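Colleague: sequence and computational prediction follow.
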Amino acid sequence: MNPKWWKESVVYQIYPISFMDSNGDGIGDLRGIMSKLDYLQNLGIDVIWVCPIYKSPNHDNGYDISDYCDIMKEFGTMDDFDRLLQEMHLRGMKLMMDLVLNHTSHEHPWFIESRSSKDNPKRDYYIWRKGKNGGPPNNWESYFSGSVWELDPQTDEYYLHLYSKFQPDLNWDNPVVIDKLHEMVQWWLKKGIDGFRFDAVAHIVKTEGFPDALNPGGTQTVRAYDMFSNLANVHTLLQNLHDQVLYFYDIMTVGETSGLGPEQALDYVGDGRRELNMTFQFEHMFLDAASAGSGKWDVVPWSLLELKKIISNWQTVLHNRGWNANYLCNHDQPRSVSRFGNDLFYRIPSAKMLATFTHMLEGTPYIYQGEEIGMTNIAFDSIDDYRDVETLNYYEEKRSKGLPEAEIMGAIHKKSRDNARTPMQWDDGDEGGFTTGVPWIKVNSNYMEINAANAVKDPDSIYNYYKKLIELRKKHKVIVYGDYKLLLPEDTEIYVYTRTLEDQQLLVILNFFEREPVFELPPEITPGTLELLISNYTPQKEENLSYLKLRPYEARVYLRRLYSV
């Protein structure tokens, strides 16, 4: 089973601008994070993943870096960072940095020089091309709408940006760029950090010659996405990074690699590949998209059968060959309880059920800030209250095409990245205890009910349920390393699976909806052999375990011993 500390860890993701403000300017900061370390330690967190805190003009909330070796002034200073890292380590927690290697900010000194003239020594640090037929070099589309190319009048050439025009892509065909990025990665490792989440790492290589996509936003194999995602040379570059830098440190690495299945993921995380420990897969994040080519905004009901198929495929293919990163929410996705649960009438049981689901799978579980207290999506009435560049671009694009305001806002309420970016709700005081000033984005109005202070003191809260899940994971190796097997693959309401390691087996029973289906125990399992480890409901007296009528969003985990040793 090849034990590793990062396999046995539980990760908590912090979006720093929204986590905790220490100085009343409405923006979360490093000292704010420091003030909440005891809260995270009490929860049982092993690793804290902090989204970008580097110096940045903040066009995309820190994912546009202008200096890799400095701290954004709104977040604090490098001294604050050093103290934060020290305080984490004193509590037995590790720090994983979020690092963007695909692009920088347009304000990075490299790009300022690169765009200054065609013969500047740093011109080739980025990707520049002449226009074609009076327009961009090709028809590739940006993640944030429009062309990936931006014309720079100073030199009358286009630079490539897969994301916003403020995020020019680095040229990984330039060995000088690679050396400088390696040096920067090593600089952080020497400071004592414990790992990296590599943002957009699947995109660092682009198709040679930059040919047109025949179906830019569609589903054919010649769509633009396939021209800059998961190309073969990405693996060579990551192996070089591993062999020359990462190998010499006992760290945790996870890559953001969309658009692949588990067999392709093994190219990144397979044992012996010398690349990454795990990747974030996105297949389950498109369950509620109308089609692969329609984009995330065209929302349809998701299917439990499809969720089972996707998760089971990743669980079985990677078992003993790679490692999964299990999540339902992050800074780019809607709140999990609003998306996969029921945030109105069954918020607490459905949030607990979803937590049970991710924590009992094989792989490292990731908790996104606020998920542990059941924070929900936001539905601002006005587009003026939104801050996310992707959301604002979508709104402008659809309004220009004449779509009704209500239709556009309906999609934004479901899928905007700002759903996960409203401030952490710490207590029922002003602004949810996040700041004494005016927050950079409005606090969800339900903070009076949903907040960490209430959750910590309530023994039956979502927070304390997460705490118990984490305690169980540390106690039972079968939760970490057990082999996964799906039961009832065609059941449209109940998700049941087992995890087996040596003489121990988990039976995980999850009702994903508000109806009350009946679960019949498989004949090979005797009720008397089952020990209830955790449930989000109080077990009913004298219930028949062979024939369980499940309550809305009910979750149960049983432990059984298979044989005596």
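Modeller: Arrived safely.
Colleague: all contacts plus neighbour counts: C-alpha atoms, from now on.
Modeller: Will do.
Colleague: how is the residue nearest to Asp388 when sequence neighbours are not counted assigned, secondary-structure-wise?
Modeller: Distance criterion CA to CA, 6 or more residues apart in numbering; nearest residue to Asp388, sequence neighbours excluded, is Asp418 at 6.0 Å. Look at Asp418: counting by DSSP: H, G, I helix; E, B strand; the rest coil, its state is helix.
Colleague: list the contacts of Asp418.
Modeller: When contacts are counted by CA atoms under 8 Å, 6 or more residues apart in numbering, Asp418 is found next to 332, 334, 378, 386-388.
Colleague: recalculate using a threshold of 10 Å.
Modeller: 331-335, 377-380, 385-391, 412, 441 (CA atoms under 10 Å, 6 or more residues apart in numbering).
Colleague: structure B:
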Amino acid sequence: MTSVPVDEERRWWKEAVVYQIYPRSFNDTDGDGVGDILGIIEKVDYLDDLGVDCIWLNPVYESPNADNGYDISDYRAIMDEFGTMSEWEELRDALHERGIRLIMDLVVNHTSDEHAWFVNSRASTDADKRDYYWWREGRDPEKTDLDADDYDTPDNVEEVPPNNWESFFGGPAWTYDDQTGEWYLHLFDRKQPDLNWENEAVRNDVFEMMEWWLDHGIDGFRMDVINLISKPDGLPDADPENDIKTIDRAVNGPQIHDYLGEMRDRVLDADLLTVGEMVGDEMPMETARQYVTPGPDGDGLSMIFHFEHMLLDQGDEVWELVEWELPDLKAVMDRWQVGLGDEGWNSLYLNNHDQPRQVSRFGNDDEYRRESAKLLATLLHTLRGTPYIYQGEELGMTNYPFDSLDEVRDVATRNPIRNAIGAGIIDGFDDVKDIVRAKSRDNARTPMQWDDSEHAGFTDGNPWIGVNPNNDRINVEAERADSESVWHYYRDLTSLRKDRDVVVYGDYEPLTPDHESLWVYTRTLEAEDEHDTLLVVLNFDSDETTFEPPADIAGDSAEILISNYDVEVDTVESTTLQPWEARVYDLT
């Protein structure tokens, strides 16, 4: 193992592999069809065997579940469906005893409308916490382009919302409240009112809550849609005529760095893993660096989740799907590898609870499911940054074959489709079925596939969402018994990351940015007169592809460090790669 360069600071979260658990779908122990904390405790040894270093736990807080836990009604309580605080503490301790850290979801752009703050806020226009949220008077429809008939208001109310913003879940981003005669802002579901971070009292309460969880022994936060907390001055209308949408208005607001800087100074430290979810289109690299630069010159987050590669196949509406090519994906990833190469740190992911399964989206989930799942894993674990494994990814789990809207649970899918049907844009679910199968967030939320039983070993009851019928062949029990499985390949990758510093800290150099099938790059680490180099060769194709090595390394001595096909070499030379073949050459 080489030493880390003198200008590179070791951090545990740089060297870690993070495993994301969506508790509702992980493991159910009480038969109610919903995963629970005891179910995670039951599988802690499984996580340890896989070799992961940290768990990101999606929300387990008290919530009415309008958005599956991302509408929090009490930040300091555990939802009854999931368990109790003492059980959460037992989980924390079980993980820590095995050297596995734990980070929690921080959801502070909005709360539930059942949170005590909002209940107080909507009680009257002079309530103590009225300014904890965004309340505004409506507008005269005669003075805007908005149609009052498009909004769900009482018959005696002849006004439209304060601006024309649309919710990210479909429909208006404002809801009229007849109790006080004003409108409140919700960038997501109407049961998720946005907090007003301009109010110092809001910030104080949020920071105190964060400190409370840190005092309870967590190791960091994943910060949900954190770049939405600062709203633009005056809340201006979006301008569809010039392709300006709500999200363009709402992201990276004018005070975002002030708020995160205050959070950094009051709550955070460099040893915590803090990853900010940054929604929106292409982010200027200067803005990204500001988020991850240590203070006082930056916001001090460990890393961010950007969405550029997640938007490659996204059209303007939920029922639109855009074709993408491998050079498009490489261009995005290369921009971030280079852009944050020396001045920040990357998160590495291709799926999570908000995205479809990576092998169905970026690989081949049919004939070459196993090979492409391993190739995608090779990519994520050999780029520079911290890799995130989403539950079931280590099995090569695939998207779900939805046949009706009744099978869909996600409001981000249901709402836009219902609105489109109501507006006559589409006739029914069959018009968008292929898109739902390809893109719905529910693809990632089907239960973890533990075995080949009726409900995949997830529950003894009726699961809250359907189990993928391919659990008869894709499941933990079968994969652990097969030494050539995707699961064992993931375990080899987590081991490799611990064994070789070059995998973590090495410089990244892309070699085939324009090739339509091959993604080839080197990772190089030079420190204390030592030189360590890996060559990564990936064939993103269901056909064989010829690999011609660059002239400066052709013929060099090498061995295969890891590969998804059985291959041995002693030099780097021209070769024919099999479909979805992945090779990591050790050139050291």
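Modeller: Good, I have the coordinates. The structure displayed is predicted, hence computed values, not measured ones.
Colleague: hang on, the earlier thing: how about the residue nearest to Asp388 of the first structure, what's its match in the second structure?
Modeller: Under the alignment (TM-score structural alignment), Asp418 of the first structure pairs with Asp442 in the second structure.
Colleague: from Asp431 of the second structure, how far off is the aligned partner of Ile45 of the first structure in the second structure?
Modeller: The equivalent of Ile45 of the first structure in the second structure is Val52 (alignment by TM-score structural alignment). Separation of Val52 of the second structure from Asp431 of the second structure (CA to CA, to the nearest Å): 41 Å.
Colleague: which one's more surrounded, these two?
Modeller: Val52 (22 against 14; other CA atoms under 10 Å).
Colleague: coming back round to it: preserved in the second structure, out of the contacts of Asp418 of the first structure?
Modeller: Mapping the contacts of Asp418 of the first structure onto the second structure (both residues aligned by TM-score structural alignment, their matches' CA atoms under 10 Å) leaves 331-335, 377-378, 380, 385-391, 412, 441 still in contact.
Colleague: now list the buried members of those residues.
Modeller: Neighbour-count burial (16 or more other CA atoms under 10 Å) applied to these gives 331, 333-335, 377-378, 380, 386-391, 412, 441.
Colleague: of those residues, which belong to strands?
Modeller: The members of those all map outside strands under DSSP state E.
Colleague: narrow these to those in helices?
Modeller: Among those, the residues falling in helices (DSSP state H) are 389-391, 412.
Colleague: what's the counterpart of Glu182 of the second structure in the first structure?
Modeller: Here Glu182 of the second structure is matched to Glu157 in the first structure, going by TM-score structural alignment.
Colleague: a strand runs through Leu533 of the first structure, doesn't it?
Modeller: Yes: Leu533 of the first structure: assigned to a strand according to three-state DSSP.
Colleague: what count of nearby residues applies to the aligned partner of it in the second structure?
Modeller: Residue pairing (TM-score structural alignment): Leu533 of the first structure is matched to Leu561 of the second structure. Residues lying near Leu561 of the second structure (other CA under 10 Å) number 15.
Colleague: might one say that Leu561 of the second structure is in contact with Leu534?
Modeller: Yes: with contact defined as CA atoms under 10 Å, Leu561 of the second structure reaches Leu534; the gap is 8.7 Å.
Colleague: which neighbours do the two have in common?
Modeller: Common neighbours of Leu561 of the second structure and Leu534 (CA under 10 Å, 6+ apart) are 584-587.
Colleague: filter the residues you listed down to the ones in strands?
Modeller: 584-586.
Colleague: return the member of those nearest to Met333 of the second structure.
Modeller: Val584 (18.4 Å; CA to CA).
Colleague: residue contacts, the counterpart of the closest one in the first structure?
Modeller: Here Val584 of the second structure is matched to Val557 in the first structure, going by TM-score structural alignment. By CA under 10 Å, 6+ apart, the contact list for Val557 of the first structure reads 356-357, 360, 496-498, 506-510, 530-536.
Colleague: circling back: and which of the ones in helices among the buried ones among the kept ones among the contacts of Asp418 of the first structure is nearest Met285 of the first structure?
Modeller: Taking these together and measuring to Met285 of the first structure by CA to CA, the closest member is Ile412, at 15.8 Å.
Colleague: so that closest one makes contact with Thr391?
Modeller: Yes: counting by CA under 10 Å, Ile412 of the first structure sits close enough to Thr391 to count as a contact (6.9 Å).
Colleague: list residues touching both of those two?
Modeller: 297, 383, 418.
Colleague: before we move on, back to that, look up the closest residue to the match of Val584 of the second structure, ignoring the ones flanking it.
Modeller: That would be Val508: by CA to CA, 6+ apart, it lies 4.6 Å from Val557 of the first structure.
Colleague: am I right that that neighbour is in a strand?
Modeller: Yes: applying three-state DSSP, one finds Val508 of the first structure inside a strand.
Colleague: distance check, Leu487 of the first structure against Tyr495 of the first structure.
Modeller: 8 Å.
Colleague: looking at those two, which is more packed in?
Modeller: When neighbours are counted by other CA under 10 Å, Leu487 of the first structure and Tyr495 differ, and Tyr495 comes out ahead with 22 against 17.
Colleague: and that one, what pairs with it in the second structure?
Modeller: Match for Tyr495 of the first structure (TM-score structural alignment): Trp519.
Colleague: okay, and the match of Ile45 of the first structure sits in which element?
Modeller: Here Val52 of the second structure sits in a region with no helix or strand, counting by DSSP states H and E.
Colleague: give the contact list for it.
Modeller: Listed by CA under 10 Å, 6+ apart, the contact partners of Val52 of the second structure are 16-19, 46, 99-101, 388-389, 490-491, 494-495.
Colleague: let me know the closest of those residues to Trp213 of the second structure.
Modeller: Nearest to Trp213 of the second structure among the contacts of Val52 of the second structure, counting by CA to CA, is Arg101 at 13.7 Å.
Colleague: many thanks, have a good one.
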